[in-house]
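**Student:** next input, structure requested:
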Amino acid sequence: MTERNLTMLTDFYEFTMAHGYFEKGIADRRAYFDMFFRRVPDGGGYAIMAGVEQLIEYFKNLHFTEEDIAYLRRCGCFSEAFLNYLRDFKFACDVWAVPEGTPVFPGEPLVTVAGPMIQAQFVETMVLLTINHQTLIATKANRISRAAQGRTVLEFGSRRAQGYDGAIYGARATYIGGCQGTACVLADRDFGVPAGGTMAHSWVQMFDSEYEAFKAYSDIYPNNCVFLVDTFNVLKSGVPNAIRVAKEMVAEKGIRPKGIRLDSGDIAYLSIEARKLLDEAGFPDMQIMASNSLDEYIVSDLLMQGARVDSFGIGERMITSKSEPVFGGVYKLAAVENAAGEIIPKIKVSENVEKITTPHFKQVYRLFDNATGKALGDVITVYDETIDQTQPYTLFDPIHTWKQRVVTNYTVRPLRVQLFKNGECVYQSPAIDKIRDYCKAEVDTLWDQIKRFENPQTYFVDLSKKLWSCKNELLEACRI
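**Tutor:** A predicted model of the protein is given here:
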């Protein structure tokens, strides 16, 4: 995919703060920022991390052009010395992130950027924009894919996405989350998300009859025939004409069509009746696809009603996460370094408890039960802590500290990887098929109670005793 310079895709206050740091002589002071989220969309039990590959591309291409400098000069509020600093700008931060496809939970630092204060602060907008969007869509796609209970789910939402980037990167995210393909051709060309499609209602309307439309399509694409059967009347016209053409295909070419698609009406009833007609005609192998403003709840309801649907095409309710279209990730300062290189933790306090940040440069570990392979919980620690998996470990709720659990016979895995070191990329993004497979395997490590759509069990995300103590000491110091 052609690289775009998105350096100027930022909030204006990033420039005013950067200029302020520069003028006060603290531009190069090392700072640590965390990107995290506070609540899973749709009341779900977990989210699916996505967008890391695009974040890497952004960091690699950070630079200011002469056009950018000229624009900032016209703003009339930045010094020439600062503009010269931007002209010679070179990204020099360290970056850590949770790999794409990983189930993640509120409060966990999904991305940490550490480096010169002016740089670590400046990238806030794009870190949030990139991770918030794709993580939101991957999470929604995972919910819908699970609702389909193993049936194929395809992304059909390009025409109703929030702009063309929403369509392209949204299609990528849906594939990570569990979809098998997309209708978006550009997502296939640039990211390798399998693209496919057959016909629209307009194809059927272009011909003198529905039969002629189906016949013409079968002549041109005999190996990819999925007939759209609801242009006129599904059971009296569409399915009978599809069966007629299917029989002719078998007789003339020895090829059996793939199936039919329902895009309107009572999908449950129509799919059951269509299945009967297809089976009676000798085509039990022809599959039935359903589309038409579906989401995880409608898909679940259809299957509970006995719908005979083999695959689903999901449009605007997935590509926009229509039920909850904002992920809500935030980017907060967690620590700075003093002149001696000592890390000084920083905290943001709020009367809203969930908005109180967790200070310090941190690491995240996931603990797995050796007997079942299931995830036991996550522990956020200070950066230099390790967990000895040969010893029992006590998980405790950081708010309700009396809620504790001692775990044994477990394996510990660091949750994050380093993307950049001193501004140089040290991470190679996996192929998207690998990310998708990894996502499925990681979701399988979660207990079913956490994967419920309604009232999922809360997953343990705890603080180490050292980090919990640090946070509480800073809170005590803030008392007035």
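**Student:** only C-alpha atoms from now on, for both contacts and neighbour counts.
**Tutor:** OK.
**Student:** ok, now which ones touch V379?
**Tutor:** 364-367, 395, 461-464 (C-alpha atoms under 8 Å, 6 or more residues apart in numbering).
**Student:** and the next helix or strand past the strand or helix carrying it?
**Tutor:** Assigned by DSSP states H and E, V379 belongs to strand 375-382. Proceeding N to C from strand 375-382, the next assigned helix or strand is strand 393-396, under DSSP H and E.
**Student:** tell me the buried residues in that next one?
**Tutor:** Within strand 393-396, the residues that count as buried by 16 or more other C-alpha atoms under 10 Å are 393, 395-396.
**Student:** quick one: contacts for M49?
**Tutor:** 98-104, 110, 131, 134-135, 138-139.
**Student:** ok, it to P359 distance?
**Tutor:** The gap separating M49 from P359 is 22 Å, by C-alpha to C-alpha, to the nearest Å.
**Student:** cool, D230 as well?
**Tutor:** Taken as C-alpha to C-alpha, the span from D230 to P359 is 57 Å.
**Student:** out of these two, which sits in the more crowded spot?
**Tutor:** Legend: neighbour count by other C-alpha atoms under 10 Å for D230 and P359, higher for P359 (25 against 21).
**Student:** tell me which element that one falls in.
**Tutor:** Per DSSP H and E, there is no helix or strand for P359.
**Student:** that one contacts V349, correct?
**Tutor:** No: judged on C-alpha atoms under 8 Å, P359 makes no contact with V349 at a distance of 10.5 Å.
**Student:** pull up the overlap in contacts between the two.
**Tutor:** Joint contacts of P359 and V349 (C-alpha under 8 Å, 6+ apart) do not exist.
**Student:** please name the residues that touch the residue nearest to the spatial centre of the chain.
**Tutor:** Nearest residue to the geometric centre of the chain (C-alpha atoms, centre = their mean): T135, 2.4 Å. Going by C-alpha under 8 Å, 6+ apart, T135 touches 47-51, 173, 327.
**Student:** next, the structure of the following sequence, for comparison with the previous one:
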Amino acid sequence: MLKRPLVVRESDLSLLVDLYELAMAQAYWSEGMDDTAVFSLFFRELPDNRNFILACGQQNVVRVIESLAFTDEHIKRLESLNRFQSGFLDWLRGFRFSGSVHAVAEGTPLFPQEPLLEVEGPVAEVQLLESLVMNYVHLESVLASKAVRLTFAAGDRPVVDFGMRRTHGVDAAHRSVRAYRLAGLAGTSNVLAGLDFNMPVYGTMAHSFVQACPDELDAFRAYARLYPGTTLLVDTYDTRTAVRRIIQWLKEEPEVRIGGIRLDSGDLAAEAVDCRNMLDEAGFTDIKIMASGGLNEHKIAKLLSAAAPIDGFGVGTAIGVSNDEPALELAFKMTEYADLPRMKNSPGKQSFPGRKQIYRRLGTDGCITQDVVAGRDEVFDGDPLLKPVMKHGQVPEDAIPTLDDQVRAAEQMIATLPQRFRSLEPLGENPVVISEFLRALQKDTLAKVGGG
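**Tutor:** So this is what the prediction gives:
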């Protein structure tokens, strides 16, 4: 076994496949099966606690696909498995994805049976992409779908990501911030990801600094001196006592600037009320109150329904692992091969054959009224959501917008969600209609393969 780096290198992503994908690729190669296949990435049902999924990563992964290649080192490692013929390994040496991809825009709200993306190309090439594409899109879509719920709960108050330390792996900790930005979060504590994805970076202080100083007020003085306008963590010992000390200190030294205080434990609503009253009575109405500590969208909604005077929220575990719904049952299924429709008919997993398009219809209020999942060549009223982002293995110039443009577009698309879909409670409503053409194609395809 070769010594490996601590993290997966981008140049090694071609090996990030499940074994059966390589095995099937060799079977296609061996049988001379190289016709064009179409695979669709979608989900059949929403998780119990989601009314939609915020699709993320489906365009970003195309950049990964574009650069996939098998090096001599990769081939050597595959040879060690004693499963692959030399001719097939030579085929892998020359592998470059040559197909096309249609995908919805980053940050698009989607519903069951709507493709996040569709991949077309020689069947073995597309098959090799399955697990990589699913893993890539799954992470960002799951975390973005959690993050956007936090923004709904917080309303006009900012939500900041504090989740890096409990996110499942460093790659997830990094790419999650891209998803959070698309979902509308205000910032992150993650310095690398914040810099990479042009997201504001925020941080206050830890209890350890207060504990390490001779006195709590000494810690506050030192931090304020080093970071004017900082936010001070006030619950290391006793929150209300700490705030009273800050007020007295600020009165004695009016040149000191404090931007806010952070509450991280206890009865956040009661503490926020008391702290706000103390600060306002002392004339420090501009000092903001931020809350953190085990928060999720339901706790934030409860705090705001109780009129807690909290100006912003930091959320860690709940967002970093999407702990109420950590998985989305994505499926990557063949829908066409050699110009013929294909489908799966397993119980509970029946799919619709053929290349597809989604038409989104908006009402006079600018909100979604209906989505039509149709055949690729059908035309309906509404905005077509699936757009070409890769042709012949290359990403055309301007096919994928900049992240800043994607964020602005995602904000507009999220704004089209009717209020009922923004509810934190399960709605059980699906605005998707399957076209008659697709239903007829499914029935006809099933009859031809002996299923009906």
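**Student:** which contacts among the contacts of T135 of the first structure does the second structure share?
**Tutor:** Compared against the second structure with both residues aligned by TM-score structural alignment, their matches' C-alpha atoms under 8 Å, the contacts of T135 of the first structure retain 47-51, 173.
**Student:** restricted to helices, list those.
**Tutor:** In helices, defined here by DSSP state H, the members of these are A173.
**Student:** out of the kept ones among the contacts of T135 of the first structure, who's nearest D384 of the first structure?
**Tutor:** M49 (24.2 Å; C-alpha to C-alpha).
**Student:** how close does the closest one get to M126 of the first structure?
**Tutor:** From M49 of the first structure across to M126 of the first structure, the span is 16 Å (C-alpha to C-alpha).
**Student:** could I get the kept ones among the contacts of T135 of the first structure as a markdown table with distance to R39 of the first structure?
**Tutor:** Output for those, formatted as a markdown table (distance: C-alpha to C-alpha, whole Å):
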| residue | distance to R39 of the first structure |
| --- | --- |
| A47 | 9 |
| I48 | 13 |
| M49 | 14 |
| A50 | 16 |
| G51 | 18 |
| A173 | 19 |
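**Student:** what's in contact with stretch 250-268 of the first structure?
**Tutor:** Residues contacting stretch 250-268 of the first structure (C-alpha under 8 Å, 6+ apart): 222-230, 234, 239, 242, 246, 249, 271, 285-292, 302-303, 305-308.
**Student:** what does stretch 234-248 of the second structure give?
**Tutor:** 207, 210-211, 216-217, 261-265, 271, 274-275, 278-279, 282.
**Student:** mind jotting down where the strands sit in the stretch 1-150 of the second structure?
**Tutor:** 36-43, 53-55, 100-103, 108-110, 117-122 (DSSP state E, counting those that start in this stretch).
**Student:** which residues in the first structure does the longest one align to?
**Tutor:** Going back to what we said before, that points to strand 36-43 of the second structure. Under the alignment (TM-score structural alignment), strand 36-43 of the second structure falls on residues 30-37 in the first structure.
**Student:** for the matching stretch, what is the distance to the chain centroid?
**Tutor:** The chain centre lies 19 Å from the centre of stretch 30-37 of the first structure; the measure is C-alpha atoms, centre = their mean, to the nearest Å.
**Student:** ok, stretch 411-419 of the first structure next?
**Tutor:** The chain centre lies 19 Å from the centre of stretch 411-419 of the first structure; the measure is C-alpha atoms, centre = their mean.
**Student:** gap between the two ends of that stretch?
**Tutor:** 24 Å.
**Student:** so which bits of it are buried?
**Tutor:** 411-412, 414-416, 418-419.
**Student:** again, but for stretch 326-335 of the second structure
**Tutor:** Buried residues in stretch 326-335 of the second structure, counted by 16+ other C-alpha under 10 Å: 326, 328, 330-335.
**Student:** list the contacts of it.
**Tutor:** Counting by C-alpha under 8 Å, 6+ apart, 37-47, 130, 134, 138, 142, 341-344, 351-355 sit against stretch 326-335 of the second structure.
**Student:** give me the buried subset of those residues.
**Tutor:** Here, 16+ other C-alpha under 10 Å leaves 37-44, 46-47, 130, 134, 138, 142, 341-344, 351-355 buried among the contacts of stretch 326-335 of the second structure.
**Student:** show me what contacts A282 of the second structure?
**Tutor:** Per C-alpha under 8 Å, 6+ apart, neighbours of A282 of the second structure: I247.
**Student:** map it across to the first structure for me.
**Tutor:** Per TM-score structural alignment, A282 of the second structure is aligned with A281.
**Student:** now its match: how far from R275 of the first structure?
**Tutor:** Taken as C-alpha to C-alpha, the span from A281 of the first structure to R275 of the first structure is 10 Å.
**Student:** try R38 of the first structure
**Tutor:** On the measure of C-alpha to C-alpha, R38 of the first structure and R275 of the first structure end up 45 Å apart.
**Student:** likewise for V52 of the first structure?
**Tutor:** Distance from V52 of the first structure to R275 of the first structure, by C-alpha to C-alpha: 43 Å.
**Student:** aligned partner of T445 of the second structure in the first structure?
**Tutor:** T445 of the second structure maps onto L474 in the first structure, by TM-score structural alignment.
**Student:** what is the neighbour count of its match?
**Tutor:** Neighbourhood size, L474 of the first structure [other C-alpha under 10 Å]: 17.
**Student:** that one contacts I347, correct?
**Tutor:** Yes: if you go by C-alpha under 8 Å, L474 of the first structure and I347 touch, sitting 7.0 Å apart.
**Student:** all helices of the stretch 201-350 of the first structure, in order?
**Tutor:** 201-206, 210-220, 239-253, 267-280, 296-304, 316-319 (DSSP state H, counting those that start in this stretch).
**Student:** what residues does the shortest one touch?
**Tutor:** Contacting residues not belonging to helix 316-319 of the first structure are listed as 137, 140-141, 144, 155-158, 160-161, 166-167, 170-171, 174, 293-295, 322-323 [C-alpha under 8 Å, 6+ apart].
**Student:** what range in the first structure matches stretch 170-185 of the second structure?
**Tutor:** Going by TM-score structural alignment, stretch 170-185 of the second structure sits over residues 164-179 in the first structure.
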